[in-house]
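Colleague: predicted model and sequence follow; I will ask about them next.
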Amino acid sequence: MIRIAIADDHTVFREGLVSLLSEDNNVSIVAQAKNGKEVLEILENESIDVLILDIEMPEMDGFDTIREIRQLDIEVRVLVLTMHSSLQFIKNILKAGAHGYLPKDVGKTTLLNALDTIHRTGQFHSPETAKMIMDDLREDTHTTAISPREKEVIQLIADGYTTQEIAEKLYLSRHTIESHRKNILLKLGLKNSAGLVKYAIRKGIVYC
């Protein structure tokens, strides 16, 4: 039996989740909370296996709640259930100390599978989330392969300089700059300078 606590400030959603999960014989809903402070009070008095946690809550949000749980070294696994789905958001909650993530529009079967997986193994990543994270790691690997000189070239491209102007600024030939540009696109798997600039800004290689 998995002992569950649910934290979400939207009463209708929280109670709907309780009703949904209560239908499963492997789950026991031990407590509910509408903010992080209530979560910490529950964890002081109850043994909870998995905490289903929203992020945007009053008084103490999900991020602060996770950090406080980690700081207090409370033995509970945290599954974040939220409307946010960007890669950076997912990376932030995992970095904060969450054990898994799911969007709020997830189906019952997937949610129950996530609870069971986190309870047994200590973490859960859906195939979609795992793919996003792995793709990002591959991009980071490509980014680290960019040399300091190539980063200079990327920055100047992002600043709107032509190939000839970049060559003059770096005291290099036009041919060398063209070679740098082609090598950069090849390393990053990009097709043109427009895609390069978007990628470089997103990954923090350059700043505009």
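Modeller: All right, it came through fine.
Colleague: hey, let's count contacts and neighbours off CA atoms from now on
Modeller: Fine.
Colleague: how about the most centrally placed residue in the chain, secondary structure?
Modeller: In the chain, the residue lying closest to the centroid (C-alpha atoms, centre = their mean) is I90, at 1.6 Å. Here I90 is recorded as helix under DSSP: H, G, I helix; E, B strand; the rest coil.
Colleague: quick check: it vs T129, distance?
Modeller: Separation of I90 from T129 (C-alpha to C-alpha, to the nearest Å) stands at 8 Å.
Colleague: likewise G122?
Modeller: Taking C-alpha to C-alpha, one finds G122 at 16 Å from T129.
Colleague: which one of the two is surrounded by more residues?
Modeller: Per other C-alpha atoms under 10 Å, whichever of G122 and T129 has more neighbours is T129, with 19 against 15.
Colleague: next, the one to line up against it:
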Amino acid sequence: MTTAIRVAIAEPCPIIRSGLEAQLKKLARYKVQVLHLVEDFRRDWSEAIGLITADIFILNPLLSGISPQTYFSAQREVAKFVALSYGTTDETLLREYDDVLRITDSVQQIADLFDRLVRVEEETQGTPSLDSQSLTPREREIVVCVVKGMTNKEIASALFLSTHTVITHRRNITKKLQIHSPSGLTIYAIMNKLVELNEINQKN
């Protein structure tokens, strides 16, 4: 089953833009309609914002800045905002975005990113919590980091995420598992063989 999704891209470089669109078209789980906010280095892209609605906005931070709300305040509650990273930007500065997509990401990594964003949207609309086995690979990684005693900032650094994204993942994990404490996550991680006993709180 595929999910129809509208993706708006604000990226001035035509090579990057066309390559990203080609990757998005390869997503098996999503039928992606791509909308371009920028054409060939024109800088009047912000004029299109009021005319376009999308489920996900993929934005070059050089255009939209470190806070997409500057341009998209009216759509903040109904869309997700993803920073397009060339690998030269300090991703800790992108915590106002919902996630980060790197130009080196594979199709599978992009699919995982979309899964996270769409699942967050479904949960905010009251979709019943999923069972514990529905944790994504990234969420399982974060559970392991929490059990090891890492802070949100340390997790973000280790997994190359923004702190905001880590917090969002932890919120989703709590909703899915209905576990509200690190000790509860520790028991869950041990029972599901995510960690060994000697790994727990090893940083401490």
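Modeller: Great, that's in hand. Fair warning: this is a prediction, and the values are worked out from it, not measured in the lab.
Colleague: excluding chain neighbours, what is closest to the counterpart of I52 of the second structure in the first structure?
Modeller: With TM-score structural alignment as the matching criterion, the partner of I52 of the second structure in the first structure is E46. Leaving aside its chain neighbours, E46 of the first structure sits nearest to V30 (7.9 Å; criterion: C-alpha to C-alpha, 6 or more residues apart in numbering).
Colleague: try A31 of the first structure
Modeller: A31 of the first structure sits nearest to A5 (C-alpha to C-alpha, 6+ apart), 4.8 Å away.
Colleague: secondary structure class for that neighbour?
Modeller: Look at A5 of the first structure: counting by three-state DSSP, its state is strand.
Colleague: need the contact list for it.
Modeller: By C-alpha atoms under 8 Å, 6 or more residues apart in numbering, the residues touching A5 of the first structure are 29-33, 48, 50-52.
Colleague: do E165 of the first structure as well
Modeller: By C-alpha under 8 Å, 6+ apart, E165 of the first structure lies in contact with nothing.
Colleague: recalculate using a threshold of 10 Å.
Modeller: By C-alpha atoms under 10 Å, 6 or more residues apart in numbering, E165 of the first structure lies in contact with 156-157, 171, 174, 177.
Colleague: over to R43 of the second structure?
Modeller: 12, 37, 63.
Colleague: what does I2 of the first structure give?
Modeller: For I2 of the first structure, the contacting residues are 25-30, 48-50, 115-116, 119-120, by C-alpha under 10 Å, 6+ apart.
Colleague: tell me the residue in the second structure aligned with it.
Modeller: Correspondence of I2 of the first structure to the second structure, assessed by TM-score structural alignment: I5.
Colleague: so is that match in a helix, a strand, or just coil?
Modeller: Per three-state DSSP, the local secondary structure of I5 of the second structure is strand.
Colleague: helices along the first structure, start to end?
Modeller: Secondary structure of the first structure (DSSP state H): helices located at 11-21, 36-45, 62-71, 87-96, 108-121, 127-144, 148-158, 163-170, 174-188, 193-202.
Colleague: reformat those helices as CSV; add distance to V78 of the first structure.
Modeller: Shown next, in CSV, are the helices of the first structure (distance: least, C-alpha to C-alpha, whole Å):
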stretch, distance to V78 of the first structure
helix 11-21, 16
helix 36-45, 11
helix 62-71, 8
helix 87-96, 10
helix 108-121, 8
helix 127-144, 16
helix 148-158, 39
helix 163-170, 50
helix 174-188, 35
helix 193-202, 29
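Colleague: out of these, nearest to L102 of the first structure?
Modeller: Proximity to L102 of the first structure (C-alpha to C-alpha) singles out helix 108-121 among the helices of the first structure, at 7.7 Å.
Colleague: show me what the closest one is packed against.
Modeller: Packing contacts for helix 108-121 of the first structure, counted by 3 or more C-alpha pairs under 10 Å, 6 or more residues apart in numbering; DSSP states H and E, involve strand 2-7, helix 11-21, strand 27-33, strand 50-53, strand 77-82, strand 100-103.
Colleague: is it possible to get a markdown table of these that adds distance to P148 of the first structure?
Modeller: What follows is these, written out as a markdown table (distance: least, C-alpha to C-alpha, whole Å):
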| stretch | distance to P148 of the first structure |
| --- | --- |
| strand 2-7 | 46 |
| helix 11-21 | 50 |
| strand 27-33 | 50 |
| strand 50-53 | 42 |
| strand 77-82 | 38 |
| strand 100-103 | 36 |
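Colleague: for stretch 182-189 of the second structure, buried residues please.
Modeller: 185-186, 188-189 (16 or more other C-alpha atoms under 10 Å).
Colleague: likewise stretch 84-97 of the first structure?
Modeller: By neighbour count on 16+ other C-alpha under 10 Å, the buried set for stretch 84-97 of the first structure is 84, 90, 93-94, 96-97.
Colleague: out of the residues you listed, the closest to D136 of the first structure would be?
Modeller: Looking across the buried residues of stretch 84-97 of the first structure and measuring by C-alpha to C-alpha, the closest to D136 of the first structure is I90, at 11.7 Å.
Colleague: list the contacts for the spatially closest residue to that closest one that is not a sequence neighbour?
Modeller: Leaving out its chain neighbours, the residue that sits closest to I90 of the first structure by C-alpha to C-alpha, 6+ apart is Y101, at 7.1 Å. By C-alpha under 10 Å, 6+ apart, the contact set of Y101 of the first structure is 52-53, 78-82, 84-85, 90-91, 93-94, 111, 114, 123-126, 129.
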